[in-house]
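Colleague: what follows is a predicted structure for the sequence shown.
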Amino acid sequence: MNKKRIIGSLFGLGLLTGAAQASTDSVEQALVMVNSGELQTQGMAMVLANTMQAQGTHVDVLLCGKAGELAFKDTENAPLKPKNVTPEQLMMKLKQGGANVSVCALFLPNSDKGKAALLSGISVAKPPQISRIMRNEDVRVFNF
């Protein structure tokens, strides 16, 4: 694991001081993996991903487990304060900004819904493609 990826992991865990964070290179590409079914965790993942995107980072989002339900057309979560937006609204904002959003390859086969139930523009991840992203030393991987 290279220094940049280690620093990104520590940054994601909140273990670095402000001085150490300021010395890291800007992130040009990020993979945000969301697994949690907890709405505040999903929401914060999307807030941070949108913030990274606004700062010039290309963002890929991978939804697995309960978080995969954000990708369904019929998902309607309660809005989160203080902005009164849902995680799925924040996810679609990311998508509109150019993010690639996909569900894990195991998600649909283990749910009672098919591809037609996914929101427009959300794909099913291909493991070789996600693996390439994860192995790229210029990509930071964040897990929620």
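Modeller: Right, received. Where do you want to start? Residues are numbered from 1 along each chain as shown.

Colleague: all contacts plus neighbour counts: C-alpha atoms, from now on.
Modeller: Noted.

Colleague: residue 34 contacts residue 42, correct?
Modeller: Yes: counting by C-alpha atoms under 8 Å, residue 34 touches residue 42, with 6.7 Å between them.

Colleague: just the element for the residue with the largest distance to the centre of the chain, please.
Modeller: What lies farthest from the middle of the chain is residue 19; by C-alpha atoms, centre = their mean that is 25.8 Å. Element membership for residue 19, per DSSP states H and E: helix 18-22.

Colleague: packing partners of the next helix or strand after that helix?
Modeller: Next along the chain after helix 18-22, taking DSSP H and E as the criterion, comes strand 29-34. Other helices and strands packing on strand 29-34, by 3 or more C-alpha pairs under 8 Å, 6 or more residues apart in numbering; DSSP states H and E, are helix 39-54, strand 58-63, strand 139-143.

Colleague: rerun that using 10 Å as the cut-off
Modeller: Packing contacts for strand 29-34, counted by 3 or more C-alpha pairs under 10 Å, 6 or more residues apart in numbering; DSSP states H and E, involve helix 39-54, strand 58-63, strand 100-103, helix 127-135, strand 139-143.

Colleague: below is an additional structure, to be compared with the one above:
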Amino acid sequence: MKMLLKSVALAASLIAPAAFAEDAKSLVTILTEENPQTQLMAMVLTMQATKQGAAPHILLCGPAGDLALKDAPEAATAPQPPMGMSPQKLMGMIMQQPGAKVEVCAIYLPAKGADATVLMDGVGVAAPGAMAKAMMQADARMSF
């Protein structure tokens, strides 16, 4: 009996995260700000929502798109008080969460004269139609 309970508990612990990810509400964070403090706070709030069950979808446009660059500006990578975290580092941590998606706006790379090779691994380029669909989902919440 004890072994059966342990097996059931183990199975539940393995299945629960997958089921939780499927039932997660979607949080669409659209970030355009170049101020690193604002960028970091957007990532802090997104991470907190993720910890509370949201599946994060981050769209970076304009100056905020620089967070997604492999060779990002110092403002994106410099540690900030009080936790010594940078916007890019926290974004990378969010990217590791179940269901997380980070994309740059479709016009970001052409405006920079660059292609997707300049982006961090795991960052995509948003298709406008798919992004609009994500924003319109019944379970989606948006944050700017």
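Modeller: Ah, there it is. Note that this is a predicted model, so its numbers are computed, not measured.

Colleague: quick revisit: and the helices and strands packed on strand 29-34 of the first structure: which comes nearest residue 72 of the first structure?
Modeller: strand 100-103 (10.0 Å; C-alpha to C-alpha).

Colleague: can you list the residues that contact whichever helix or strand comes after the closest one?
Modeller: Counting by DSSP H and E, the next helix or strand C-terminal to strand 100-103 of the first structure is strand 123-124. With C-alpha atoms under 10 Å, 6 or more residues apart in numbering as the test, strand 123-124 of the first structure has contacts from 62-63, 71, 100-108, 115, 118.

Colleague: just the buried residues of those.
Modeller: 62-63, 71, 100-105, 107-108, 118 (16 or more other C-alpha atoms under 10 Å).

Colleague: let me have those residues in CSV, adding distance to residue 125 of the first structure as columns.
Modeller: Shown next, in CSV, are these (distance: C-alpha to C-alpha, whole Å):
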residue, distance to residue 125 of the first structure
62, 7
63, 9
71, 12
100, 10
101, 9
102, 5
103, 6
104, 5
105, 5
107, 10
108, 11
118, 13
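
Colleague: so how far is residue 17 of the second structure from the nearest residue to residue 115 of the second structure once chain neighbours are set aside?
Modeller: Spatial nearest neighbour of residue 115 of the second structure, chain neighbours left out: residue 109 (5.7 Å); criterion: C-alpha to C-alpha, 6 or more residues apart in numbering. Distance from residue 109 of the second structure to residue 17 of the second structure, counting by C-alpha to C-alpha, to the nearest Å: 35 Å.

Colleague: for residue 3 of the second structure, same thing?
Modeller: Taken as C-alpha to C-alpha, the span from residue 3 of the second structure to residue 17 of the second structure is 22 Å.

Colleague: try residue 79 of the second structure
Modeller: Per C-alpha to C-alpha, residue 79 of the second structure is found 31 Å from residue 17 of the second structure.

Colleague: good, wrapping up.
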